[in-house]
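**Student:** Structure of the sequence below:
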Amino acid sequence: MAKRSRDDVLKIYDRLIAGTTGFERKGKTTPYTSINGNMCSFVDPDGQLCLRFSDKDLAAFQERFAAPPVLQYGRVMKGYAAVPEALLNDEPALVGWFERMVANARALKPKPTKRKRVN
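**Tutor:** Below you'll find the model as predicted:
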């Protein structure tokens, strides 16, 4: 089966986000989600959906789907896995993995804001 277009992947991504309470898509060039300042998913410019998992879930995901590490700007993104085409074609299963990603993101320690306060 041919690789989905970036627009098709973004439609799937939007459906996943819409089904999750308290989640919204951010970013224009590289759409992403974050919770408490921690980015937890994104769609790269090539249309690859990437999810951030706990160590346990990442190992299970990589074993199940033989998912390679996610590389951005020449560096491995710790905790992230690229969603394979087969899983994009099985949205009910994808929803389960997306929910695991959300649970992990909500368990991460909040990052302090970097915005300067205006007095």
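
**Student:** can we go C-alpha only for contacts and neighbour counts from here?
**Tutor:** Will do.

**Student:** Surely Phe53 and Tyr80 touch.
**Tutor:** Yes: contact status for Phe53 versus Tyr80: in contact at 6.2 Å, counting by Cα atoms under 8 Å.

**Student:** isn't Cys40 right up against Arg52?
**Tutor:** Yes: proximity of Cys40 to Arg52 meets the contact threshold set by Cα under 8 Å, at 5.0 Å.

**Student:** what do the two both touch?
**Tutor:** Both Cys40 and Arg52 are contacted by 101, 105, under the criterion Cα atoms under 8 Å, 6 or more residues apart in numbering.

**Student:** More neighbours: these two, which one.
**Tutor:** The neighbour count for Cys40 versus Arg52, taken as other Cα atoms under 10 Å, is higher for Arg52 (25 against 22).

**Student:** Following up with a second sequence; could you model it the same way so I can compare the two?
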Amino acid sequence: MTWEAALNIYDAIVEACNGFERKGKTMIYTSSNGYMFTLLNKAAEIGVRLPKDKATKFMETYDTGHYYSYGAKMKDYVLVPESLWSDKNLMVSYFEQSFAYVNTLPPK
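**Tutor:** Next comes the predicted model:
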């Protein structure tokens, strides 16, 4: 998938969510409470930040792994398989869970 196509999907998911908006021009992300919680990297991959227990369950359920951006493993992030991207309700649910999670962390 091209980066532009992934950006369109990412933007559509964010637009369907409540309480936050997409940020960045070249590094695409969402943030709240001083923390980024979703990312779209240069490789056209979407990452979502989840609490450790939910991240582990996500990786087991969807047979995926940790998320990397610019070669660095992103703490608490999971790689969202492209096969899930077309399920907008599911994606919105994970984006909103991620938003709720970072808002439980101490503000930066």
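
**Student:** what TM-score comes out when they're superposed?
**Tutor:** The TM-score (TM-score structural alignment, normalised by the length of structure 2) is 0.88; 108 aligned residues with a Cα RMSD of 1.5 Å.

**Student:** contact partners of the longest helix anywhere in structure 1?
**Tutor:** Longest helix of structure 1, by residue count under DSSP state H: helix 91-107. Here helix 91-107 of structure 1 makes contact (Cα under 8 Å, 6+ apart) with 16, 34-36, 38-40, 51-54, 57, 87-88.

**Student:** what does that helix correspond to over in structure 2?
**Tutor:** Aligned using TM-score structural alignment, helix 91-107 of structure 1 spans residues 88-104 in structure 2.

**Student:** just the helices in structure 2 please.
**Tutor:** Remark: helices assigned in structure 2 by DSSP H are 3-16, 52-62, 82-85, 88-102.

**Student:** and these as a markdown table, adding mean neighbour count?
**Tutor:** Output for the helices of structure 2, formatted as a markdown table (neighbours: other Cα atoms under 10 Å):
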| stretch | mean neighbour count |
| --- | --- |
| helix 3-16 | 16 |
| helix 52-62 | 14 |
| helix 82-85 | 12 |
| helix 88-102 | 18 |
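
**Student:** Would you tell me which of those gets closest to Lys23 of structure 2?
**Tutor:** Across the helices of structure 2, Lys23 of structure 2 has its closest neighbour in helix 3-16 (10.0 Å, Cα to Cα).

**Student:** corresponding residue for Gly37 of structure 1 in structure 2?
**Tutor:** Counting by TM-score structural alignment, Gly37 of structure 1 lines up with Gly34 in structure 2.

**Student:** and its match, what is it in contact with?
**Tutor:** 107-108.

**Student:** distance of the equivalent of Gln62 of structure 1 over in structure 2 from Glu45 of structure 2?
**Tutor:** Here Gln62 of structure 1 is matched to Met59 in structure 2, going by TM-score structural alignment. According to Cα to Cα, to the nearest Å, Met59 of structure 2 stands 15 Å off from Glu45 of structure 2.
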